[in-house]
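Peer 1: below: sequence and its predicted model.
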Amino acid sequence: MTTAPVTAEGRGMRRQVWVLTLAVLSAFVLALNLGNATAAHAEYPGPNPPQAPADCNRPWVILSAYGTSESTDDGHPYGTVGVNDTYIRALEDALSGAGVPASDITVRDLYYPASAVDWPSWLPGNWGPDDYWTSMGKGRDRLVQEVGFYASCPNRPTLILLGYSQGAQVIKNAIAQGAIQGNQRNSDEIGAVVNVGDASRSNAQIGMEQDGQMVTLNPDYTDGTASVSRGGLMQRLDVPGVFAGFIGDGRYFDVCRTDDLVCNEQAVPGSDEWKNRWLQDFADSAIGDNAPHVMYRDNGNTQSPGDKANADRVAARTAQRAVTAAVAQRNVVHPPPDTPEQVWATNVNVRATPSTSARIVTVIPAPTTVYVKCQKHAESVTYGGITNDAWSYLPQQQGWISNIFLKGPAWMPGVPECP
């Protein structure tokens, strides 16, 4: 996708957004019950981001949830600037490296308010229409709907969810819903999750940092340490186990700087300490063109070349890992086709287990093509002076055939080993 430049006028608007938002936020956040998001009710009344309706046409979908008030002006709609754009490009590059052509990828913005203040529509500015938790709740519910839509597609496209700031919190809350984590078809639809600057990060979750899925960066972009006492400014929420995985097989990836208090806040949300410091911590992290919370991007006009290169490197590394996980997950939903092999003999027995004493399930009467799912070492078979202990599973026949009756080497190349 084409990156829209951030104009001086656009940057000025973004600063005004945050300054005014902060002033109003200080009055409403203290009354919130943090950790219990308001359920969504009405649709977002604002203009729909300029994109076609969701469809089942392409096998890969990058679904991007932007951060609070992430729009510079009418000419640069949500998701086309900043952190989301940096990571979208990184994911597209990683998919290309995995052999996925650009024509197979759809990039979509998640349609949700991304607002922080219940701002009357008759007042100037783009700061509403909802308070933060209502906005987050609407995004959460919309994302659950989107995942369900794609899971219902006959071709089962693979989703990569990308979230930044409030958008990351939206994704974390959505995948924690029973409709996703408790529904295998829906959870299988998600190939990977990439969250950046997550306002609901939980540093205390065991295993995520050790496995490298949670990346914590020092201000110079070197790898840092996530203190378990720190986490999201607005919420602390663990990643559901179905996505967290174990060593090497998780599908959830997270990036946070140690100096970004939106995702690495000291005070626990809702505590007295938090009430006294959250506003200043948010301002220190999020206001300004080079504030820590926006330095995950590689397209800031006032960023140094070194910061841009480092941000790009981190995004590329994270995207590569996410795409590797997503490809593996896609293979779960869409198993690679069985390998065609040639039977050269006549009246070959196909057995229930890889043993000559096992029950015969069928007989292949003449040379033909069979489809092999996998192979394994088992009982040795000798025929025509040749001995081989490899057997292949034929899913169409629902049984095993000795590799000695298949053309080619004893252990067939390109055929996976059976578990």
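Peer 2: Perfect, thanks for sending it.
Peer 1: switch to C-alpha atoms for all contacts and neighbour counts from now on
Peer 2: Fine.
Peer 1: please, where are all the helices along the stretch 201-350 of the chain?
Peer 2: Read by DSSP state H, counting those that start in this stretch, the stretch 201-350 of the chain holds these helices, from start to end of the chain: 241-244, 272-286, 305-333.
Peer 1: the second one - contacts with which helices or strands?
Peer 2: For helix 272-286, the contact count by 3 or more CA pairs under 8 Å, 6 or more residues apart in numbering; DSSP states H and E identifies helix 8-28 as packing neighbours.
Peer 1: okay, the angle between the helix it packs on and helix 272-286?
Peer 2: With axes from the mean of the first three to the mean of the last three CA atoms, to 10 degrees as the criterion, the two stretches helix 8-28 and helix 272-286 enclose an angle of 180 degrees.
Peer 1: C-terminal to helix 8-28, what's the next element?
Peer 2: For helix 8-28, the following helix or strand on the C-terminal side (DSSP states H and E) is strand 60-65.
Peer 1: and that following strand with helix 305-333, angle?
Peer 2: Using the same axes, to 10 degrees: strand 60-65 against helix 305-333 is 130 degrees.
Peer 1: here comes the other one, which I'd like you to weigh against the first:
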Amino acid sequence: MRGFTGLVLGSLVIVASAATPTSSASSAPAPSSNTTCAQSLYILVARGSGEAIVPPGAVKYPDYTGLAGVLALNISSQIPGSVIGGVVYPALEPVVTNLTTYYESEGNGTSAIADEVAAYTKKCPGVKIALMGYSQGAQVVQDALCGGLGTDGFNDDPPMPASLVENNADTLGSVIAVALIADPSHIANTTYDHGNSTHNGVFARTNTTACDPYVARGLYGSWCQANDIFCDSGNSTTIHTYEPLTYEDQIVQFVVDKWNNYTKEASSSPSGTGSPSGTATGTATTASGTNAAGRLLGQGSSQSLLVGASVALVSWLL
């Protein structure tokens, strides 16, 4: 996440420097920054609010992935044949006097993940996917899998079809790991909590029914540190900013273990693994004017969200 100097007022952050635009308002982007078929694991990462598309400075990670991309690189180094993709969505920091930009940006990301999973599994049969999200990106992953919160101004999209997650060339499912980092919709004291948080997030999820089967399969991991301003409803932005690095070793090991467990299960499964091959190109297409999340096409245009983003001085950092 980009550096900032700010004054914290409750859960509001007044940023002392102008926000950097996260994208341009040119042609509509593809759902993902990388559509090459993985020979092993596809790691799809959703960055946090305000994180630059192209990594700034000396820290290097794949485009569109943000700081969580560093973790994805560490995972890929332990799983040969992995491919990393970043979710292409605005990831905007909302102005505190109007959260509309955050609501719409988060909804845009939800649709983008659903579309990318649909497109990738179609182009790369047998692919295995790990979904990772940091901050707003973690909420995006949750909404794509569990359905939109539907409260305040958040989308109420249905969850992506379970068939995209559970059935892809073999009975073991496509998505084998879900890693949520500093999720604003975090629920404390769940069976999949790995941090030391004891409080709900500022946008706590009230309904996990659609995700319960994935949780039961052990796919989920959520990391939230105590006093994080957003996932723990605390008062520290510093904790939130560096959370991907705080839990880096745990998260990397979590995903690697899920991959190793999958390969063991696959070797004993009579259905085989359906190894992916080739290269995926293009974007997801769906019928009846909706995308894979059931969202009407044309809603939440990223171009309209980006107008004026570069001049926002008062932001909520998520």
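Peer 2: Looks like it arrived, so ask away. In this text, all values refer to a predicted model and were calculated from it rather than measured experimentally.
Peer 1: can I get the helices of the stretch 201-350 of the first structure in a markdown table with mean neighbour count and distance to residue 340 of the first structure?
Peer 2: Listed next are those as a markdown table, based on neighbours: other CA atoms under 10 Å; distance: least, CA to CA, whole Å:
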| stretch | mean neighbour count | distance to residue 340 of the first structure |
| --- | --- | --- |
| helix 241-244 | 18 | 34 |
| helix 272-286 | 16 | 57 |
| helix 305-333 | 19 | 18 |
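Peer 1: out of those, which comes closest to residue 91 of the first structure?
Peer 2: Counting by CA to CA, residue 91 of the first structure lies closest to helix 305-333 out of those; the figure is 5.0 Å.
Peer 1: and the closest one, how far from the chain's centre?
Peer 2: What separates the centre of helix 305-333 of the first structure from the centre of its chain is 10 Å, taken as CA atoms, centre = their mean, to the nearest Å.
Peer 1: now do stretch 118-133 of the second structure
Peer 2: 14 Å.
Peer 1: counting neighbours, which bits of it end up buried?
Peer 2: Using 16 or more other CA atoms under 10 Å as the test for burial, stretch 118-133 of the second structure gives 118-121, 123-133.
Peer 1: so residue 69 of the second structure is in contact with residue 44, correct?
Peer 2: No - applying CA atoms under 8 Å as the test, residue 69 of the second structure and residue 44 come out as separate, 9.3 Å apart.
Peer 1: any chance you could map the strands in the stretch 251-400 of the first structure?
Peer 2: Along the stretch 251-400 of the first structure, the stretches classed as strands by DSSP state E, counting those that start in this stretch are 252-257, 339-343, 348-351, 360-364, 368-372, 374-383, 386-394, 399-402.
Peer 1: and of the ones you listed, who's closest to residue 104 of the first structure?
Peer 2: For residue 104 of the first structure, the closest of the strands of the stretch 251-400 of the first structure is strand 252-257, at 22.5 Å, according to CA to CA.
Peer 1: other SSEs contacting the closest one?
Peer 2: Packed next to strand 252-257 of the first structure, using 3+ CA pairs under 8 Å, 6+ apart, are strand 190-196, strand 214-217, helix 305-333.
Peer 1: against the second structure, where does that strand fall?
Peer 2: Per TM-score structural alignment, the counterpart of strand 252-257 of the first structure in the second structure is residues 220-225.
Peer 1: so how far is the matching stretch from its chain's centroid?
Peer 2: Using CA atoms, centre = their mean, we find the averaged C-alpha position of stretch 220-225 of the second structure to lie 13 Å away from the chain's own average C-alpha position.
Peer 1: got a list of contacts for that stretch?
Peer 2: Outside of stretch 220-225 of the second structure, the residues that reach it under the criterion CA atoms under 8 Å, 6 or more residues apart in numbering are 177-183, 186, 192-197, 214, 231-232, 239-240, 243, 247, 254.
Peer 1: buried subset of the residues you listed, written for ChimeraX?
Peer 2: Filtering the contacts of stretch 220-225 of the second structure down to the buried ones (16+ other CA under 10 Å) takes a single ChimeraX command:
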select :177,178,179,180,181,182,183,186,192,193,194,195,197,214,231,232,239,240,243,247,254
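Peer 1: pretty sure residue 46 of the second structure is touching residue 132, no?
Peer 2: Yes - taking CA under 8 Å as the definition, residue 46 of the second structure is a contact partner of residue 132 at 6.3 Å.
Peer 1: now do the shared contacts for the two.
Peer 2: Contact with both residue 46 of the second structure and residue 132 is made by residues 138, 141, according to CA under 8 Å, 6+ apart.
Peer 1: give the contact list for the residue opposite residue 111 of the first structure in the second structure once aligned.
Peer 2: Here residue 111 of the first structure is matched to residue 88 in the second structure, going by TM-score structural alignment. With contacts defined as CA under 8 Å, 6+ apart, the neighbours of residue 88 of the second structure are 29-33, 64, 109, 112.
Peer 1: same check on residue 94 of the first structure?
Peer 2: Each residue near residue 94 of the first structure by CA under 8 Å, 6+ apart is listed here: 316, 319-320, 323.
Peer 1: kindly recompute the last result at 10 Å.
Peer 2: By CA atoms under 10 Å, 6 or more residues apart in numbering, the contact set of residue 94 of the first structure is 88, 100, 316-324.
Peer 1: that one: which element?
Peer 2: Under DSSP H and E, the secondary-structure element containing residue 94 of the first structure is helix 82-97.
Peer 1: now that helix: buried residues?
Peer 2: Residues of helix 82-97 of the first structure classed as buried under the neighbour-count rule (16+ other CA under 10 Å) are 82-95.
Peer 1: closest to residue 369 of the first structure among those?
Peer 2: Of all these, the one sitting nearest residue 369 of the first structure is residue 95; the distance, using CA to CA, is 33.7 Å.
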